[in-house]
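Chemist: quick one: sequence and predicted model below, then my questions.
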Amino acid sequence: MATTALQVLYPNSRPSYDNKDTWLTLEETAVEKRFDMIFRPTYDFPGDYIDGYHKFLASAPIFPDNLAEGCIDIGYEGWLLPADACKLYELAYFNPDVLEIGTYRGLSSAVMSHAIVNAGNGGQIVTVDLDPVHQYVARVAHDTRKVPGRENIHYFVFDGTEFVRSLYEREEPRLFQMVFVDHTHVYEPMLDICPLLHKVTAPGGFVLFHDYNDQRNANPEALDFGVYQAVNETLSKEHFEFYGIFGACGLYRRR
C-alpha cells in the first residue's frame, strides 16, 4: 500500500488535545463569544498551521456586509468564521472520510476537499442538502473554481435526518470519520438528528456542529435557533465526549 503524505508528515496522527477548557454554558454563550473562541489544534503538528492553505484560511478576506460579519470570503456564499474554517480543514485533513449534512453553496465542502487532497489520503466527502438549488450551485461553484478533489465530492438531495437513517439502516451501515452538521440551526430538526449521529460516526471519529456557539441559541425570542440545547439534550453521552468550541462550532468525539 502506498504511503500517503499524511503518513510521512504526521506518522502518529492521533488526537492530542481535547480542549475541554473551552466549554461554555448556554448562559455564557448568550454574550457574543464566537470571535473569542479562536482556532486551537486537536491534533499535534509543528507550528500554528498544518500547511499554507490552512494558514490562508486563518487570514482569508472577510465579507464586508453585516449579515456575514467576520466570515471568510473565498468566493462562495456561506458563513464560516476563520476559526470554523481552520477547524474544518484540520479535521478533514486527519479524517478524510466525511459526511456533510447541509451543503448550502459549497463553502465548507470546498475547504474540506482542499484538506483531503493536501493530506494525500484519497478521501471523499458525502454531502447532503434538502434544497436542490443549493446542491446545483455548490456543484457548479466547485467545478468553476476547479476545487481540488471535487471528483470525490458526492452530492445528494435529501432530508438530513432521513439520509442519516438510510446510512445506518443498510445491511452494512456506513460509518464516517468526520461528520459536519450544518443543515439547520432550528431546535426541533436538530433534536431529531442528534440521537442518530453515533450510528454513522466511526469510533474515534468526530462530529462538528456549526452554530453551537451562537448567542441566538440563548435568546428565547430567537425561535429559529436551538443548536446548543438540542446537542446537549439528545447527543448520546454514552457515545460522545465534548472536544472543544472553536468560533461558532462545537466539537464532539465518538468514544
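Modeler: Now that the structure is in, tell me what you want to look at. No experiment lies behind these values; they were computed from the predicted model shown. Numbering: from 1, shown residues only.
Chemist: going by C-alpha atoms from here, please, whenever you check contacts or count neighbours.
Modeler: Noted.
Chemist: helices of this protein, start to end?
Modeler: Remark: helices assigned in the chain by DSSP state H are 5-9, 26-29, 52-58, 82-94, 107-119, 132-144, 160-168, 187-193, 227-234.
Chemist: the ones you listed: which one's closest to Arg40?
Modeler: helix 82-94 (7.9 Å; C-alpha to C-alpha).
Chemist: quick one, that closest one and helix 107-119 angle?
Modeler: Interaxial angle, helix 82-94 versus helix 107-119 (axes from the mean of the first three to the mean of the last three C-alpha atoms, to 10 degrees): 40 degrees.
Chemist: ok, and what's touching helix 82-94?
Modeler: Residues from elsewhere that reach helix 82-94, judged by C-alpha atoms under 8 Å, 6 or more residues apart in numbering: 6, 13, 37-43, 50, 54, 57-60, 70-72, 98, 108, 111-116, 118-119, 178, 206, 246-249.
Chemist: any quick ChimeraX command for the buried ones out of those?
Modeler: In ChimeraX, this line selects whichever of the contacts of helix 82-94 come out buried by 16 or more other C-alpha atoms under 10 Å:
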select :6,37,38,39,40,41,42,43,50,54,57,58,60,70,71,72,98,108,111,112,113,114,115,116,118,119,178,206,246,247,248,249
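Chemist: what is the neighbour count of the nearest residue to Leu191 once chain neighbours are set aside?
Modeler: Distances taken as C-alpha to C-alpha, 6 or more residues apart in numbering put Ala230 closest to Leu191, at 5.0 Å, once the chain neighbours are dropped. Ala230 has 23 neighbouring residues, counting by other C-alpha atoms under 10 Å.
Chemist: do you know how far Ala230 is from Arg34?
Modeler: For Ala230, the distance to Arg34 (C-alpha to C-alpha, to the nearest Å) stands at 19 Å.
Chemist: ditto for His154
Modeler: 30 Å.
Chemist: between these two, which is the more surrounded one?
Modeler: Arg34 (22 against 13).
Chemist: centre-most residue in the chain?
Modeler: The centroid of the chain falls nearest to Phe180 when counting by C-alpha atoms, centre = their mean (3.4 Å).
Chemist: surely it meets Thr103?
Modeler: No - using C-alpha atoms under 8 Å, Phe180 is not in contact with Thr103; the gap is 9.8 Å.
Chemist: Phe158 and Val128 touch, don't they?
Modeler: Yes - in this structure, Phe158 is within contact of Val128 by C-alpha under 8 Å, at 6.2 Å.
Chemist: those two: who's more crowded?
Modeler: Just comparing Phe158 and Val128: by other C-alpha under 10 Å the higher neighbour count belongs to Val128, 25 against 17.
Chemist: one more to weigh against that first structure:
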Amino acid sequence: MLFRSAFVRSRPPEIAPRFLPAPQPLPRIEDLGRDYAPYRPLFAAPPEAGHHLIAGWPVEGALIVTEPRGFLRPADALTLFDLARYQRGNVLEIGSAWGLSATILCRGVAARRSGGRVISVELDPLFQAATCAAVKRAGLSRWHSLRKGDGTALMEQAIARGETYGAIFIDHDHGPTASEAACRLLPELLAPDGLALFHDFNDRLNTSGAYGIHAAVSALLAADTRFAFYGMPGCCALIGWAR
C-alpha cells in the first residue's frame, strides 16, 4: 500500500495535446448566419467518453435536445468539452441559463488529471437554481461553483482578485454594451495560452445591431494584436492569445 501511494503521488502531470486551429481572418458581418461549420477537434487527442456522450445526444432543428435544455449545436457542445478538457486552470462561464453548457464544461474538467473548476456567472435567480440542479443531477457538483450577479460586474471583481482562466465561455447578454465590456475585460481574465468562446457570434442578429458580439470581437482583435481569431465552430467564435 505504501508503494502504491508513493507511485500515485509521483505520477507526472498531464501534458496538454497540441492545439490544432491556425489564426484566420474574421468573417464579415454580412456573412454571418449563412453556414455553420461542423465540429472539428481543437486538440490533437483521440475522442474519449465525453465526446461520445455529447455526439450521441439527439438533435432537432440543428440544436441538441436533452436535459437540461439549452440552445447548443453539437459543434458548440463538443468545442466546449474540448476547451474544458484540455485547457489548464479554471473555466469561467458568463451566463449559464438551464445549465447545459455548465454540465458539459464540468464533464471536461472532471476528465482531467490536472484539476480545476467551472465557475458559472448567472444573473437570473431561476437560471441560478436550474444550473445548480442540473450540475447536481449529473453528479458534477464537486467541479462547479456559481456566482450570482451581473456578468460585467463579476468579471471586474474577478480581475480585482487577480483571477485568470484557461478557458472562458461568454453567453450572457448579447447586446452591444455587455459584449463590448466582455471583450474589454477579457485580456485581464484570460491566462497565458487561454481561449475564449463567444456563443451566437455566427448569428444574423449581429447584422441588425440587436447583438453586438461581432462588433465587440472585431474591435478587440483590431485593438490588441496579441489576440487571434481561430474559427467559428457551430454558431460560436473562438479567439485567444496568438500562438
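Modeler: Everything's here; your move. Here the structure is a predicted model, which is why all the values come from computation and not from measurement.
Chemist: mean per-residue distance, the longest strand seen in structure 2 versus structure 1.
Modeler: Longest strand in structure 2, counting residues (DSSP state E): strand 190-198. Its matched residues in structure 1 lie on average 0.5 Å from strand 190-198 of structure 2 after superposition (mean C-alpha distance after the TM-score superposition for structure 1).
Chemist: and the contacts of that strand?
Modeler: Looking at what lies outside strand 190-198 of structure 2 - C-alpha under 8 Å, 6+ apart - the contacts are 80, 83, 87, 164-171, 213, 236-243.
Chemist: next: stretch 158-171 of structure 2.
Modeler: 80, 83-84, 87-96, 182, 188-200.
Chemist: structure 1: matching residues for stretch 106-117 of structure 2?
Modeler: With TM-score structural alignment applied, stretch 106-117 of structure 2 matches the range 113-124 in structure 1.
Chemist: how close does the aligned partner of Arg142 of structure 2 in structure 1 get to Ala119 of structure 1?
Modeler: Superposed on structure 1 with TM-score structural alignment, Arg142 of structure 2 falls opposite Glu151. Distance of Glu151 of structure 1 to Ala119 of structure 1, computed by C-alpha to C-alpha: 16 Å.
Chemist: again, but for Val126 of structure 1
Modeler: 18 Å.
Chemist: would you check how far apart Ala202 of structure 1 and Thr25 of structure 1 are?
Modeler: Distance of Ala202 of structure 1 to Thr25 of structure 1, given as C-alpha to C-alpha: 27 Å.
Chemist: I figured Ile18 of structure 1 hits Gly244, correct?
Modeler: I think there's a mix-up here, since residue 18 of structure 1 is Asp and not Ile. Yes - using C-alpha under 8 Å, Asp18 of structure 1 is in contact with Gly244, at 6.4 Å.
Chemist: pick out whichever of the two has more residues nearby.
Modeler: Set Asp18 of structure 1 next to Gly244 and count neighbours by other C-alpha under 10 Å: Gly244 wins out with 24 against 18.
Chemist: find the nearest non-adjacent residue to that one, please.
Modeler: The shortest distance from Gly244 of structure 1 to any non-neighbouring residue, by C-alpha to C-alpha, 6+ apart, is to Asn19 (4.8 Å).
Chemist: for Ala75 of structure 2, same thing?
Modeler: Per C-alpha to C-alpha, 6+ apart, closest to Ala75 of structure 2 is Tyr39, 4.2 Å.
Chemist: try Gly205 of structure 1
Modeler: Gly205 of structure 1 sits nearest to Gln177 (C-alpha to C-alpha, 6+ apart), 4.5 Å away.
Chemist: show me what that neighbour lines up with in structure 2.
Modeler: In structure 2, Gln177 of structure 1 lands on Gly166 (TM-score structural alignment).
Chemist: what number of residues lie near its match?
Modeler: So Gly166 of structure 2, with other C-alpha under 10 Å, has 23 neighbours.
Chemist: now do the contacts for Arg253 of structure 1.
Modeler: Arg253 of structure 1 is in contact with Gly204, Gly205, Phe206, Val207, Phe240, Glu241, Phe242, Tyr243, counting by C-alpha under 8 Å, 6+ apart.
Chemist: so how far is Val8 of structure 2 from the residue of structure 2 sitting at the aligned position of Phe246 of structure 1?
Modeler: Using TM-score structural alignment, the partner of Phe246 of structure 1 in structure 2 is Pro233. Separation of Pro233 of structure 2 from Val8 of structure 2 (C-alpha to C-alpha) stands at 37 Å.
Chemist: show me which of the contacts of strand 190-198 of structure 2 are buried.
Modeler: Buried by 16+ other C-alpha under 10 Å: 80, 83, 87, 164-171, 213, 236-242, out of the contacts of strand 190-198 of structure 2.
Chemist: of those residues, which belong to strands?
Modeler: Mapping those onto strands (DSSP E) picks out Tyr165, Gly166, Ala167, Ile168, Phe169, Ile170, Ala237, Leu238, Ile239, Gly240, Trp241.
Chemist: list just the nearest of these to Val135 of structure 2.
Modeler: Nearest to Val135 of structure 2 among those, counting by C-alpha to C-alpha, is Phe169 at 16.6 Å.
Chemist: buried set for stretch 15-29 of structure 2?
Modeler: Leu26, Ile29.
Chemist: distance from the chain centre to that stretch, please.
Modeler: Stretch 15-29 of structure 2 has its C-alpha centroid displaced from the chain centroid by 14 Å (C-alpha atoms, centre = their mean, to the nearest Å).
Chemist: compute the first-to-last residue distance for that stretch.
Modeler: In stretch 15-29 of structure 2, first residue to last residue: 37 Å (C-alpha to C-alpha).
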